[in-house]
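Engineer: Need coordinates for the below:
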Amino acid sequence: MYKTSSFPEGSGVNPWYELSAYKNHRFSDPSEIKNSYDYVVVGAGFGGVSAAFRLSENNPSAKIALIDALPVGYYSSGRNAGFVALAQVAKALIGFDHFTLDDQRWLLHLNRTVVSRIEKIKEQSKLEFEWRQDGMYKAVREKRNVAALDALEGHLQRLGLGYERVKGDELSSRLGTSFYRDAIYVKDTILNNPSEVIRGLATALPSNVSVFENTKVAGVEEGSIPKVILADGREIATRQVILTVNAFLSRFGFASASNVAAIHSYGALTRVLTDAELENFKNVRPWGITATHPSGATLRFTPDHRIFVRTDIDFATNLNIPQKKFDRSDFYLRRAFVRRFPELEKVDFEYKYGGLISFTGNTRPLFGEVAKNIYAGVTSDGTGVTRAAILGTYLADLIQHRDSSELDYIKRAYHPSYLPPEPLRTLGATAFLKYKDLYAGSEL
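Structural biologist: Predicted coordinates for the structure are as follows:
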């Protein structure tokens, strides 16, 4: 038996969830949970929903339960910045990226595959969620970070991906701020409301999939007939279990999850800007910026004329965010916002929240069987949407014996490297993050 008493807790107010068109959708009532299913998926983020879709596609007659401890789309999958990039365009904040050019080409192929699946579901089910090909800017302010932008340009060229180098006044006119000196614009990036996307997708799951939110799982029991044990003591028998709970997997006690850790990040979204406040945004289209330096702030100018900012990274010794850390993030979020938009200094944040990002020491995800008939996938480097969807899709193929070259590659490549135990893990990661912050300078 693998047990946990650690459950995800929302930190702050998730703006993407509050503004989602599917916020008020009602899924199955937890009182309707049956004693047995063919498959049980725990964690209804991009990984879990992708797994449920694929399990049903492979076996339309299977009875499937998808369970989440919180409202669907409220936690990690719904707390990212809303970027869906096809290529790996960011360096790891913690850990060391050992991906080869062949790995990058595989990732590009896998990303395209799962994004196409999402777009197909959206079209077929006539879902109305934000999913815009607005592209992404990888931008720098500090001169010493321009070399990293040059390296990214070479990387995109090797992958054969289109991009545009933008500088100076042209960049300022596109963004509505003169903060950045140089950027690469990658068009093949989708911007979205992540909570709205995941919650919308969950509403379109086939009828053989039952979705239960606000339902905590306290344990799983391996065996020929594994069981899922709910926090209220109910037991669910099944053929196989898929756990897509990211870093919370480590709290169940699986040996293979000992090399999974996490960081906290913090985000905020302003109120809608007034016409006067939008004076510098004339003819500016919605955009998203991620800093070239991995510690740098992420920003978006949204279609409804708000500004989103995410910054302030710290190591998540405790997966849930302590109130003291959450309160401290106010300073860093305001600083990042005002540095870029001093003329909007008096604009308040309407929403502020904290989130959790899983990572591994070599940026390789965890994938596969963690105990008899219990399978898991954990993302590894902050590219949560596509990587989670890949893990969920191919975990379903793995347990249903649907072989493919993609699955062969994932089984071969997705193995996290060793991470030291506590307290060395926290000490090392905290020192590493502080060094990154110092080098980032005003990019924070």
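Engineer: CA atoms for contacts and neighbours, from now on please.
Structural biologist: Noted.
Engineer: mind listing what Thr189 touches?
Structural biologist: Under the criterion of Cα atoms under 8 Å, 6 or more residues apart in numbering, the neighbours of Thr189 are 83-86, 133-136.
Engineer: Could you give me the ChimeraX selection string for whichever of these are buried?
Structural biologist: Restricted to buried positions by 16 or more other Cα atoms under 10 Å, the ChimeraX selection for the contacts of Thr189 reads:
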select :83,84,85,86,134,135,136
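Engineer: Kindly reformat the contacts of Thr189 as a markdown table containing secondary structure and distance to Pro294.
Structural biologist: Below are the contacts of Thr189 laid out as a markdown table (DSSP: H, G, I helix; E, B strand; the rest coil; distance: Cα to Cα, whole Å):
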| residue | secondary structure | distance to Pro294 |
| --- | --- | --- |
| Phe83 | strand | 15 |
| Val84 | strand | 17 |
| Ala85 | strand | 16 |
| Leu86 | coil | 18 |
| Gln133 | coil | 23 |
| Asp134 | coil | 21 |
| Gly135 | coil | 19 |
| Met136 | strand | 15 |
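Engineer: now for the contacts of Thr189, which pair is the farthest apart?
Structural biologist: Leu86 and Asp134 (13.0 Å; Cα to Cα).
Engineer: ok, and for stretch 226-235, which residues are buried?
Structural biologist: So stretch 226-235, judged by 16+ other Cα under 10 Å, has buried residues 226-230, 235.
Engineer: any chance of the residues you listed in JSON lines, plus distance to Val42?
Structural biologist: Output for those, formatted as JSON lines (distance: Cα to Cα, whole Å):
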{"residue": "Pro226", "distance to Val42": "13"}
{"residue": "Lys227", "distance to Val42": "12"}
{"residue": "Val228", "distance to Val42": "9"}
{"residue": "Ile229", "distance to Val42": "11"}
{"residue": "Leu230", "distance to Val42": "11"}
{"residue": "Glu235", "distance to Val42": "14"}
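Engineer: Here is a second sequence; please produce its structure as well for comparison:
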Amino acid sequence: MRNDPRSHGLWERSAPPAPPTTGLTGDIVADAVVIGAGFTGLSAALHLAEAGASVVVLEGVEIGFGGSGRNVGLVNAGMWVMPDDLPGELGEVYGSRLLHLLGEAPSVVFELVEKHGIPCEIERSGTLHCAVGAKGWSELQERARQWQARGAPVLLLGAEETARKVGTDAYAGSLLDLRAGTIQPLAYARGLAAAAIRAGARIFTSSPVMDAQEDGSGWRVRTGAGSVRAKWVVVATNAYTLQVWPQIRAELVHLPYFNLATKPLSDHLQKTILPERQGVWDTKEILSSFRFDRQGRLVFGSVGALRGPGRSIHPNWGRRALKRLFPQLGDVEFEFEWYGSIGMTGNSLPKFRRLGRNVVSFSGYNGRGIAPGTTFGRTLARLILGEISEADLPLPLTEPEPVRYRAVREAYYEIGAQIAHAAASRF
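Structural biologist: Below you'll find the model as predicted:
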């Protein structure tokens, strides 16, 4: 996208074409206008349109341009926060409500894929959270205990079983979550858009929002060449929020994350690495993740931006890290390299915001955007349709809290990842 191979990499090359769209021109009217064509916005638009509401989506660039089209494609349940900690963070009612909703969120994704026939390389064999050392193993034991106490289908695997499933003896154990899986994320976003259009939604791309003002009983949302008048506004821009609604950007710390994809591996090598096709991430502070795509490419990622010194540091680290994990690979070359930004919040939980009368938003997915974004989009649609009230939402309404020293923290993450990966590459 935008003639930049490092924005969406492999996913742009292998995804089916996006449905045809144009930029917005002129003034139109709808029941709701959705800002952002990522998982949250497209899910909201789809569910609104299916219920008979008139809905317009305004996307500044292209469908799936933000984190929705760049992430590694792990469809996970829950968030980073330990299950037992959620009631302490949100209170018993919201904590229990959010746990249930996010525990079921991957199934919402998979059901939409099946219902609408979305070709997105779906794999439903679960995900593996892999323990690095004794500390990581202790963390996974506690996480397993808490999820299992709630009846979740998660299995704690020892080092030997983990080695059989992953293809390396680098880990002390793992947590297999059978609710989860992987998808091709940009293909999924484009498929949601196509389904929303079939249901009656209107999607306009290359239409960045310049301004939003109350206009009588609703809102007038303006782009450079047109406007939409609507009673409801859904702000679904998350980490890619620009000048409008700056309070969202102010409370999100951008964490850069990159992905590298090998050329398709031989059938023999594919049988020795992730033979059951789970997606993987580890317990390191600067974590790594990996999974296969449908063509047999190994997609490997970590924290960092592929710009400046990072353009060489991170791929060099990736080659050495893969060789340490899987010596059978030998020296690997990467066919694709790309990166984007994750919106991180202070407590590692998403936020619900009312940004004005009938202006609502969920943001801050902390690297867990696919399943939560999809289910939160559906939740916003239900709110607008009157099927639920604000009191029924999975998160409480709280005031935005700008992050102190946000720019410093973002620079620290980017430079710190470069230093860590440069140092690791020397050993």
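Engineer: Let me know the closest of the buried residues of stretch 226-235 of structure 1 to Gly267 of structure 1.
Structural biologist: Leu230 (31.3 Å).
Engineer: From start to finish, how long is stretch 336-344 of structure 1 in a straight line?
Structural biologist: End-to-end distance of stretch 336-344 of structure 1 (Cα to Cα, to the nearest Å): 12 Å.
Engineer: what range in structure 2 matches it?
Structural biologist: Aligned using TM-score structural alignment, stretch 336-344 of structure 1 spans residues 321-329 in structure 2.
Engineer: what's that stretch in contact with?
Structural biologist: Contacts of stretch 321-329 of structure 2 (Cα under 8 Å, 6+ apart): 167-170, 269, 273, 330-332, 425.
Engineer: that older thread, tell me which two in the buried residues of stretch 226-235 of structure 1 are the farthest apart.
Structural biologist: Pro226 and Leu230 (13.3 Å).
Engineer: still on that earlier bit, can you flag which of the buried residues of stretch 226-235 of structure 1 belong to strands?
Structural biologist: 227-230, 235 (DSSP state E).
Engineer: Distance to Ile118 of structure 1 for those residues - can I get that in JSON lines?
Structural biologist: Formatted as JSON lines, these follow (distance: Cα to Cα, whole Å):
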{"residue": "Lys227", "distance to Ile118 of structure 1": "30"}
{"residue": "Val228", "distance to Ile118 of structure 1": "28"}
{"residue": "Ile229", "distance to Ile118 of structure 1": "31"}
{"residue": "Leu230", "distance to Ile118 of structure 1": "30"}
{"residue": "Glu235", "distance to Ile118 of structure 1": "32"}
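Engineer: To which residue of structure 1 is Leu260 of structure 2 aligned?
Structural biologist: Counting by TM-score structural alignment, Leu260 of structure 2 lines up with Ala268 in structure 1.
Engineer: Tell me the secondary structure at its match.
Structural biologist: strand (DSSP: H, G, I helix; E, B strand; the rest coil).
Engineer: What is the neighbour count of the residue nearest to it when sequence neighbours are not counted?
Structural biologist: Nearest residue to Ala268 of structure 1, sequence neighbours excluded (Cα to Cα, 6 or more residues apart in numbering): Lys352, at 4.2 Å. Neighbours of Lys352 of structure 1 under the rule other Cα atoms under 10 Å: 23.
Engineer: Surely Leu391 of structure 1 is in a helix?
Structural biologist: Yes. Secondary structure assignment (three-state DSSP) places Leu391 of structure 1 inside a helix.
Engineer: separation between it and Asn35 of structure 1?
Structural biologist: 27 Å.
Engineer: quick one: which of those two has more around it?
Structural biologist: Counted by other Cα under 10 Å, Leu391 of structure 1 and Asn35 do not tie: Leu391 has more neighbours, with 29 against 12.
Engineer: Looking at structure 2, name the residue matched to the more buried one.
Structural biologist: So Leu391 of structure 1 corresponds to Phe376, using TM-score structural alignment.
Engineer: so what's its match closest to, chain neighbours aside?
Structural biologist: Closest residue to Phe376 of structure 2 apart from its sequence neighbours, by Cα to Cα, 6+ apart: Thr40 at 6.4 Å.
Engineer: residues contacting Arg220 of structure 2?
Structural biologist: Counting by Cα under 8 Å, 6+ apart, Arg220 of structure 2 has contacts 212-214, 227-230.
Engineer: Can you select the buried ones among the residues you listed for me in ChimeraX?
Structural biologist: To isolate the buried members of these in ChimeraX, using 16+ other Cα under 10 Å:
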select :212,227,228,229,230
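Engineer: Which of the contacts of Arg220 of structure 2 fall in strands?
Structural biologist: Per DSSP E, the contacts of Arg220 of structure 2 map to strands at 212-214, 227-230.
Engineer: hmm, which two among those residues are most spread apart?
Structural biologist: Pairwise distances across these (Cα to Cα) peak at 12.6 Å, for the pair Glu214 and Ser227.
Engineer: distance between the match of stretch 336-344 of structure 1 and the chain's centre?
Structural biologist: 27 Å (Cα atoms, centre = their mean, to the nearest Å).
Engineer: One more: stretch 217-226 of structure 1?
Structural biologist: The answer for stretch 217-226 of structure 1 is 26 Å, by Cα atoms, centre = their mean.
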